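Asks: my questions concern the predicted model and sequence given below.
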Amino acid sequence: MSEALRIDVISDVVCPWCVIGYGRLKHALNKFDNQIVVDIHWHLFELNPNMAIEGENLRSHLAAKYGTTLEGSIKARAMLTEEGKKVGFSFNYFDEMKMLNTHDCHQLILWASSTERQTALVEALFEQYFTAQGEFDHTALISIAEKVGLDKTEAKRILEQQAFSEEVKEIESQWHQQGIHGVPLFIFNGERALSGAQDVATFERAIQQYLN
């Protein structure tokens, strides 16, 4: 009989280490295919909640926020691209890439939490930003929602009315109050948390603890 395992993932869709960490988690889960039934829940975290809607050049943003140099940026992008390949994800960085505001993305992710399409939505948003070189305007987000099987009319209403905006802010505030200031964070059965893009072996050891 398979064990049930709930994994809560706190992340932002413009976070490359969230992509890599999730990819490594999936690789680890493959080892236990016939032993566990996994239930993944995604939670909201904006790395840059005050980012302008039009976004900001990614290199300029990282230089201002972290002091990243051009040389450092080039090396980091090459390293992230290689790590992405290892987990089957394609990072497609380009010179004019922007850091984007993700508030609307999180409104849709929160809405999708009541469906079985939440993970598909998050994966599509990762791909929109990092692989397709796309942005998060309402037209793009509605199209992504429809592509993963969500109701495009309801997605349009949510975005136009900012229906979940205050709830997103409240949830994110709760994470900050709990001392969570960075992502990704992976929580297993509400008990054990792993912070950051851990290696596959570390995820495997965490999962093994929940098997009889």
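Replies: Right, received. Where do you want to start?
Asks: switch to C-alpha atoms for all contacts and neighbour counts from now on
Replies: OK.
Asks: Asn101 touches Phe45, doesn't it?
Replies: No. Using C-alpha atoms under 8 Å, Asn101 is not in contact with Phe45, being 11.5 Å away.
Asks: OK, contacts around Asn92?
Replies: 81, 130-133 (C-alpha atoms under 8 Å, 6 or more residues apart in numbering).
Asks: nearest residue to the residue of the chain most remote from its centre in space, please, no chain neighbours.
Replies: Most distant from the centre of the chain: Met1, at 30.8 Å, with distances by C-alpha atoms, centre = their mean. Excluding its sequence neighbours, the residue lying closest to Met1 (C-alpha to C-alpha, 6 or more residues apart in numbering) is Gln35, at 7.2 Å.
Asks: all helices for the chain, in order.
Replies: For the chain, applying DSSP state H gives helices covering 16-30, 58-66, 70-86, 103-112, 118-130, 138-147, 152-161, 165-177, 200-208.
Asks: now the ones you listed as JSON lines including distance to Pro184 and mean neighbour count?
Replies: Formatted as JSON lines, the helices of the chain follow (distance: least, C-alpha to C-alpha, whole Å; neighbours: other C-alpha atoms under 10 Å):
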{"stretch": "helix 16-30", "distance to Pro184": "5", "mean neighbour count": "22"}
{"stretch": "helix 58-66", "distance to Pro184": "18", "mean neighbour count": "14"}
{"stretch": "helix 70-86", "distance to Pro184": "15", "mean neighbour count": "15"}
{"stretch": "helix 103-112", "distance to Pro184": "15", "mean neighbour count": "23"}
{"stretch": "helix 118-130", "distance to Pro184": "13", "mean neighbour count": "21"}
{"stretch": "helix 138-147", "distance to Pro184": "22", "mean neighbour count": "18"}
{"stretch": "helix 152-161", "distance to Pro184": "25", "mean neighbour count": "15"}
{"stretch": "helix 165-177", "distance to Pro184": "12", "mean neighbour count": "15"}
{"stretch": "helix 200-208", "distance to Pro184": "13", "mean neighbour count": "17"}
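Asks: got another, please set it beside the one above:
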Amino acid sequence: MAEVAGVLVEIWSDIVCPWCYIGKRRLETALGTFEHAGDVEIVWRSFQLDPSIPRGTAEPVYDALAKKFGGSKQQVKAMTAQVAQLAEAEGLHYDFDHAVSMNTFDAHRLIHLAKTHGLGAAAHERLMRACLIEGATLDTPTLVRLGAEIGVPAAAAERVLAGDDHTADVEADIRQARAYGATGVPFFVLNQAYGVSGAQPAEVFLQALRTASEAAPAR
């Protein structure tokens, strides 16, 4: 009997993106019922929802969204409340009242550093939780602390964040997303052939995993 073909799932995501965290949980739900989940490799890719935000600044998310979409703070609160309700269904307890909008480039550089220690997925999860659930502002000391929590050496994180290490890696991820035609996140690509855009229901991810697995050459 031929071995089951593996599935590479590349995920473009921004750690301040509430839909990205929801999509992550829905993919994990799909993997929980996928027959060949042990043959799936997940790679997190960088993306910035708003690269125009100056690095080193932070603004309450309600204010930032009101400016971006031209609505009132009350309208923004109603919109985010709907997202928070969907997140609750996935076990995520968002706190938009304390969430801040910030430039995430350095956070993505930290995630690439974490990848070199085999901790890319753990870093992505930890930073999303910090942003969306804990209301953290991801300045350099906070990034170093959160990295250390999951096993990234603090000295390495401080060195990377003080310079420009992994800048090229983040930029390469963003270029690849654009080459695929992605204009927003989350954006999932399976075996570099099948794309899934948005936080789709778990059933959609499950079908995509099965399709990619069946189409891939057996090893």
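Replies: Received it, and whenever you're ready, just let me know what you need. All of these numbers come straight from a predicted model, not from anything done at the bench.
Asks: please produce JSON lines containing the helices of structure 1, extended by distance to Ile7 of structure 1.
Replies: As requested, these are exported to JSON lines (distance: least, C-alpha to C-alpha, whole Å):
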{"stretch": "helix 16-30", "distance to Ile7 of structure 1": "10"}
{"stretch": "helix 58-66", "distance to Ile7 of structure 1": "30"}
{"stretch": "helix 70-86", "distance to Ile7 of structure 1": "21"}
{"stretch": "helix 103-112", "distance to Ile7 of structure 1": "16"}
{"stretch": "helix 118-130", "distance to Ile7 of structure 1": "12"}
{"stretch": "helix 138-147", "distance to Ile7 of structure 1": "23"}
{"stretch": "helix 152-161", "distance to Ile7 of structure 1": "26"}
{"stretch": "helix 165-177", "distance to Ile7 of structure 1": "16"}
{"stretch": "helix 200-208", "distance to Ile7 of structure 1": "10"}
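Asks: surely Tyr93 of structure 1 meets Ala76?
Replies: No. Tyr93 of structure 1 lies out of contact with Ala76 (C-alpha under 8 Å); the separation is 10.6 Å.
Asks: please report how far Ile74 of structure 1 lies from Ser11 of structure 1.
Replies: According to C-alpha to C-alpha, to the nearest Å, Ile74 of structure 1 stands 24 Å off from Ser11 of structure 1.
Asks: please apply the same query to Gly72 of structure 1.
Replies: 24 Å.
Asks: again with Ser60 of structure 1
Replies: Per C-alpha to C-alpha, Ser60 of structure 1 is found 22 Å from Ser11 of structure 1.
Asks: repeat for Ser90 of structure 1
Replies: As for Ser90 of structure 1, its distance to Ser11 of structure 1 is 18 Å (criterion: C-alpha to C-alpha).
Asks: and if you look at Val87 of structure 1?
Replies: In terms of C-alpha to C-alpha, Val87 of structure 1 sits 17 Å off from Ser11 of structure 1.
Asks: counterpart of Asn30 of structure 1 over in structure 2?
Replies: When structure 2 is aligned by TM-score structural alignment, the residue opposite Asn30 of structure 1 is Gly32.
Asks: and Ser114 of structure 1, what pairs with it in structure 2?
Replies: If you follow Ser114 of structure 1 across to structure 2 using TM-score structural alignment, you land on Thr116.
Asks: over to Val14 of structure 1?
Replies: In structure 2, the residue paired with Val14 of structure 1 is Val16, using TM-score structural alignment.
Asks: ok, that match - contacts?
Replies: Counted by C-alpha under 8 Å, 6+ apart, Val16 of structure 2 has contacts 101, 104, 128, 131-132.
Asks: in TSV: those, plus distance to Leu206 of structure 2.
Replies: Shown next, in TSV, are the contacts of Val16 of structure 2 (distance: C-alpha to C-alpha, whole Å):
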residue	distance to Leu206 of structure 2
Ser101	32
Thr104	30
Met128	23
Cys131	28
Leu132	26
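Asks: what about structure 1, which of those residues hold up?
Replies: Of these, the ones still in contact in structure 1 (both residues aligned by TM-score structural alignment, their matches' C-alpha atoms under 8 Å) are 101, 104, 128, 131-132.
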